[in-house]
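[1] Just a sequence and a predicted model for now, questions to come.
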Amino acid sequence: MISKIALLSLLLLSIASNADTASDIKQVVLDNLKYIQAEDIENSMATMHSQSPSYMATEEMLQQLLPIYDLKYEILKYSYIGEDDEYAYAKVLQKTSKISGPAFQTNKLEALQVFKKENGVWKLWTQANLSILFN
């Protein structure tokens, strides 16, 4: 009987932990887009893990893109996938449309995003683009 209670307690703690992770990484996604929308490179990069293999390329891309374009970013769909010992995963459908700037095609990007903790806080690690549809 005690082992069943202990097992149930562990299961409930695991479910609560996953719910916290899901909420935490969704907030990272929302914060990242909020800062990009505001053209705030410093805070946008703060949502990304400093050791990410994509960190420098992302920062350089933002420094080139943001002065030229004014874009609108929307999260159309967010699905928490899960986590393992080191990473958490979410699938995101994001729409990007031009407000002003040179020629740009509105698009919907579906991506699998990977998150990793840095100093106890979930940060964006990398993403794999699954599909992109142009309007």
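    Perfect, thanks for sending it.
[2] For the rest of this, base every contact and every neighbour count on C-alpha atoms.
    OK.
[3] Show residues contacting the one helix or strand S44 maps to.
    Using DSSP states H and E, S44 maps to helix 41-46. With contact meaning C-alpha atoms under 8 Å, 6 or more residues apart in numbering, helix 41-46 is reached by D31, N32, L33, Y35, I36, Y55, E59, L62, Q63.
[4] can you redo those as JSON lines with secondary structure and distance to T47?
    Putting the contacts of helix 41-46 into JSON lines (DSSP: H, G, I helix; E, B strand; the rest coil; distance: C-alpha to C-alpha, whole Å) gives the following:
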{"residue": "D31", "secondary structure": "helix", "distance to T47": "7"}
{"residue": "N32", "secondary structure": "helix", "distance to T47": "6"}
{"residue": "L33", "secondary structure": "helix", "distance to T47": "10"}
{"residue": "Y35", "secondary structure": "helix", "distance to T47": "9"}
{"residue": "I36", "secondary structure": "helix", "distance to T47": "11"}
{"residue": "Y55", "secondary structure": "helix", "distance to T47": "10"}
{"residue": "E59", "secondary structure": "helix", "distance to T47": "12"}
{"residue": "L62", "secondary structure": "helix", "distance to T47": "14"}
{"residue": "Q63", "secondary structure": "helix", "distance to T47": "16"}
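[5] Going by residue numbers, what spans are helices in the protein?
    2-37, 41-46, 55-65 (DSSP state H).
[6] quick one, the longest one and helix 55-65 angle?
    It refers to helix 2-37. Compare the direction of helix 2-37 with that of helix 55-65 by axes from the mean of the first three to the mean of the last three C-alpha atoms, to 10 degrees and you get 30 degrees.
[7] Only the buried residues of stretch 58-72, if you could.
    T58, E59, L62, L66, Y69, D70, L71, K72 (16 or more other C-alpha atoms under 10 Å).
[8] List the contacts of K77.
    Neighbouring residues of K77 by C-alpha under 8 Å, 6+ apart: K91, V92, L93, Q94.
[9] for comparison:
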Amino acid sequence: MNFLRIPLLACASTFFAFDANIVAQDLPGAPLPGKPTTTVPAGTSDGILPATGTDAPPPPGGKTKDQSAEIDPATAKEVKDVISSNLYACSKRNLTMAMGTIHPESPTLESSRDMMRYIFARLRLKYTLEKTEVIDVRGDEARIKVTQATQKISGNAAFRDNRVTIIHTLKRDGKKWKMFSSEAQSIQFFEY
């Protein structure tokens, strides 16, 4: 599955909303131009192969190896708090506080700072954290699935209200969890 990399971490839904001319190939999961097409394997009429080996889903009610590991509740709370702090900082347009939630070695550090400066100077946005689910924690790395809504309150820049589901990867910076990278799973623009 192809995921769309986003530079703005938790405030990411604002990044998507600036381009009103999004076409199918811009969306997560869309094949890239020039990507070879898959041919239908012999013996299958619809091109769908049966699940085998590690591709097989778990039995109903069963869990995969990754899901069976318990996540420490204190760690899960710390990870969720980073996301909440980032969205709070973005809603207050506090660049210093927002950047404090991003890992200093994040590959999107500078682009996130630039995007937030642009947004904070031009827009007042309302961020609503709708759902969080810590997917896994392995050593000094954690992944969390977040669904958030972002709506324009005021401002002089174009913006499309939206709901986005993102998987954030956080890494420890000393003893603190900080956002390292993000992948958009889906985006839904609101129709009014």
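    Right, received. Where do you want to start? Values in this document were obtained by computation on a predicted structure and should not be read as measured data.
[10] Tell me how they score on TM after superposing.
    Overlay of the two chains. TM-score (TM-score structural alignment, normalised by the length of structure 1): 0.85; 121 aligned residues with a C-alpha RMSD of 1.3 Å.
[11] Give the buried subset of the contacts of K77 of structure 1 as a PyMOL selection command.
    To isolate the buried ones among these in PyMOL, judged by 16+ other C-alpha under 10 Å, type:
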select buried, resi 91+92+93+94
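[12] ok, the equivalent of S91 of structure 2 over in structure 1 to Y80 of structure 1 distance?
    Applying TM-score structural alignment, one finds that S91 of structure 2 aligns to Q37 in structure 1. Look at Q37 of structure 1 and Y80 of structure 1: by C-alpha to C-alpha, to the nearest Å, they are 23 Å apart.
[13] What about the equivalent of T126 of structure 1 over in structure 2, how many residues nearby?
    In structure 2, T126 of structure 1 lines up with S181, judged by TM-score structural alignment. Per other C-alpha atoms under 10 Å, the neighbour tally for S181 of structure 2 reads 23.
[14] Next up, the contacts around Y69 of structure 1.
    K98, I99, S100, G101, P102.
[15] For the spatially most central residue of structure 1, give me its contacts.
    Centroid-nearest residue in structure 1: V29, 3.6 Å away (criterion: C-alpha atoms, centre = their mean). Contact analysis of V29 of structure 1 by C-alpha under 8 Å, 6+ apart lists L124.
[16] hmm, back to that, the helix holding S44 of structure 1 vs structure 2, average distance?
    Mean deviation of helix 41-46 of structure 1 relative to structure 2 after superposition (mean C-alpha distance after the TM-score superposition for structure 1): 0.4 Å.
[17] Next, the buried residues of that helix.
    Buried residues in helix 41-46 of structure 1 (16+ other C-alpha under 10 Å): I41, S44, M45.
[18] hang on, the earlier thing: which one of the helices of structure 1 lies closest to I132 of structure 1?
    Evaluated with C-alpha to C-alpha, those place helix 2-37 nearest to I132 of structure 1, the distance being 17.6 Å.
[19] Now the closest one: buried residues?
    Residues of helix 2-37 of structure 1 classed as buried by neighbour count (16+ other C-alpha under 10 Å): 18, 21-22, 25-26, 28-29, 31-37.
[20] Tell me where structure 2 has strands.
    4-5, 123-138, 141-155, 162-173, 176-189 (DSSP state E).
[21] TSV for those strands, including distance to E105 of structure 2?
    Formatted as TSV, these follow (distance: least, C-alpha to C-alpha, whole Å):
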stretch	distance to E105 of structure 2
strand 4-5	16
strand 123-138	18
strand 141-155	13
strand 162-173	9
strand 176-189	7
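[22] To T14 of structure 2, which of those strands lies closest?
    In terms of C-alpha to C-alpha, the element of the strands of structure 2 nearest to T14 of structure 2 is strand 141-155, at 7.0 Å.
[23] tell me which residues of that closest one are tucked away?
    Across strand 141-155 of structure 2, burial judged by 16+ other C-alpha under 10 Å covers A142, R143, I144, K145, V146, T147, Q148, A149, T150, Q151, K152.
[24] cool, and stretch 174-184 of structure 2?
    W177, K178, M179, F180, S181, S182, E183, A184.
[25] For the last one, give its distance to D72 of structure 2.
    Put plainly, it is A184 of structure 2. With C-alpha to C-alpha as the criterion, A184 of structure 2 and D72 of structure 2 are 25 Å apart.
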